[in-house]
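Chemist: My questions are about this predicted structure, shown below with the sequence.
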Amino acid sequence: MSPNRMRQKGEPNETTRRSGVLILFYPKGEDIYLPLILRPQYDGVHGGQMAFPGGRAELKDKGIQDTALREAQEEIGIKASDVKILGNLTELYINPSNLLCQPVLGYINYRPDFYPDEREVAAILEVPLSEFGKPETIQTRFVEARGFRFETPGFIVQEQIVWGATAMMVAELMEIIKGIE
């Protein structure tokens, strides 16, 4: 588990909802890529932020991996039935939205066509996995969220900052990759 996760305040409670996000790997050229989404600007907790596709669990979901697949299909238009589940990262409590989030790792053996849901996705960034391993990608920046301006570590990809829970997930993923190389 990334040390940054230890600084997260708050704990799940009786009103906490479960959620799942999909970290989808796919080949493109000579590299492995993953899609990140830019959430539209809105007054909610995660407006304008970079994220993995995903969302809250629904009663119709058979499990949290199904949640991640369903949400990714809804948000970015991938064909969920083509995704091979590889496993999960560490579940993460996201205090501002009171969600217990399960990052799910998946692989699809082709570059998918993306069809973003305009209500939930302002842009899709296709990011080479190798980009997160470059030291210059890891930076500290000032961000604004919920009327507060603060400094936070994150990953700079395609001129966007990936921070907060998404950055913690990426950091854990990169630790795992370093451990198997």
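Modeler: Sure thing, it's come through. Numbers count the residues shown, from 1 in each chain.
Chemist: Please make it C-alpha for all contacts and neighbour counts, starting now.
Modeler: Will do.
Chemist: contacting residues for the spatially most central residue of the chain?
Modeler: Residue closest to the average C-alpha location in the chain (CA atoms, centre = their mean): Phe52, at 2.6 Å. When contacts are counted by CA atoms under 8 Å, 6 or more residues apart in numbering, Phe52 is found next to Val21, Leu22, Ile23, Pro35, Leu36, Ile37, Thr166.
Chemist: and the gap between the third one and Phe150?
Modeler: Pointing back at Ile23 there. For Ile23, the distance to Phe150 (CA to CA, to the nearest Å) stands at 27 Å.
Chemist: same question, the first one
Modeler: Taking CA to CA as the measure, Val21 and Phe150 are separated by 25 Å.
Chemist: Which one of those two is surrounded by more residues?
Modeler: Val21 (27 against 10; other CA atoms under 10 Å).
Chemist: this is the other structure I want to compare:
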Amino acid sequence: MDFSVFSDIASKLKHLPLPGIAAQGKMTHPLRYQQMIRENPDQYSPKHAAVLALFYPDQNNHTHLLLIKRAVDGQTHSGQIAFPGGRRELCDPDHLSTALREAREEVGIQPELIREITPLTPLYIPPSNHLVYPFMGLYPHNQFVKDAREVEELIPWSTETFIEFPKYTEHVVTTDTGIKLSFPAFDAHGQT
């Protein structure tokens, strides 16, 4: 999708109601979805984090979403595919500041150049006890600099592969207790 067309669509999104947990539930295991509906994550005193779903044009002005593969460091989300972002620090006045700071640190963006920033529905992540606040933004450049301590790989993901022609795959995860769970996932260049 052409970046100018996508930008026009994105400018209208912030005025629409968010689909929330119902949309998140489509991409999780049915038991996890039931838990999402029943439980308030505040009961777990979660740590707060924020991420940035950053859309940008490639050299042909086609829209891409920037994903990262986290560096393997032994942490809970080590080696996982993610949006740039991380834990809220005391220096962050709000969740958006966290998302922008972390994206600057991890992939070298210039936060002041991001347009059409739209907050999305927060998501509780049980394995690390984080309540994640996602934001969507548009970035005019396609040059990024990864911090090798935090990011193993930058993954440009064309909107054609997940918006225009979405392909789902099944992904199996083994929990800390040894239970295998299967849930839908997107395939981003062989990464899920």
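Modeler: Structure's in. What do you need? As the structure is a prediction and not an experimental result, all values here were calculated from the model.
Chemist: Give the buried residues for the lengthiest helix in structure 1.
Modeler: Counting by DSSP state H, the longest helix found in structure 1 is helix 164-180. The neighbour-count check on helix 164-180 of structure 1 (16 or more other CA atoms under 10 Å) flags Gly164, Ala165, Thr166, Ala167, Met168, Met169, Val170, Ala171, Glu172, Leu173, Met174 as buried.
Chemist: cool, stretch 143-157 of structure 2 as well?
Modeler: Those would be Lys146, Glu150, Val151, Glu152, Glu153, Leu154, Ile155, Pro156, Trp157, for stretch 143-157 of structure 2 by 16+ other CA under 10 Å.
Chemist: Let me see the ranges of the helices in structure 1.
Modeler: Using DSSP H, helices in structure 1 cover 64-76, 164-180.
Chemist: Make a markdown table from these and add distance to Tyr107 of structure 1 to it.
Modeler: Rendered in a markdown table, the data for the helices of structure 1 read as follows (distance: least, CA to CA, whole Å):
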| stretch | distance to Tyr107 of structure 1 |
| --- | --- |
| helix 64-76 | 11 |
| helix 164-180 | 14 |
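Chemist: which one of these lies closest to Gly48 of structure 1?
Modeler: Nearest of the helices of structure 1 to Gly48 of structure 1, taken as CA to CA: helix 164-180 at 12.7 Å.
Chemist: Where in structure 1 does the longest strand along structure 2 align, residue-wise?
Modeler: If you go by DSSP state E, structure 2 has its longest strand at strand 47-57. Alignment of strand 47-57 of structure 2 against structure 1: residues 17-27, by TM-score structural alignment.
Chemist: once aligned to structure 2, how far is that stretch on average?
Modeler: After superposition onto structure 2, the mean distance of stretch 17-27 of structure 1 to its aligned counterpart is 0.8 Å, using mean CA distance after the TM-score superposition for structure 1.
Chemist: Which of the residues in the longest strand of structure 2 are classified as buried?
Modeler: So for strand 47-57 of structure 2, counting by 16+ other CA under 10 Å, buried means His48, Ala49, Ala50, Val51, Leu52, Ala53, Leu54, Phe55, Tyr56, Pro57.
Chemist: Stretch 40-60 of structure 1 too?
Modeler: Those would be Pro40, His46, Gly48, Gln49, Met50, Ala51, Phe52, Pro53, Gly54, Gly55, Arg56, Ala57, for stretch 40-60 of structure 1 by 16+ other CA under 10 Å.
Chemist: Can I get those residues in a markdown table including distance to Gly87 of structure 1?
Modeler: Shown next, in a markdown table, are these (distance: CA to CA, whole Å):
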| residue | distance to Gly87 of structure 1 |
| --- | --- |
| Pro40 | 29 |
| His46 | 25 |
| Gly48 | 28 |
| Gln49 | 25 |
| Met50 | 22 |
| Ala51 | 19 |
| Phe52 | 16 |
| Pro53 | 16 |
| Gly54 | 16 |
| Gly55 | 18 |
| Arg56 | 19 |
| Ala57 | 18 |
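Chemist: And the furthest pair within the buried residues of stretch 143-157 of structure 2?
Modeler: Maximum distance among the buried residues of stretch 143-157 of structure 2 (CA to CA): 19.4 Å, for Glu150 and Trp157.
Chemist: Before I go, just wanted to say thanks for your time.
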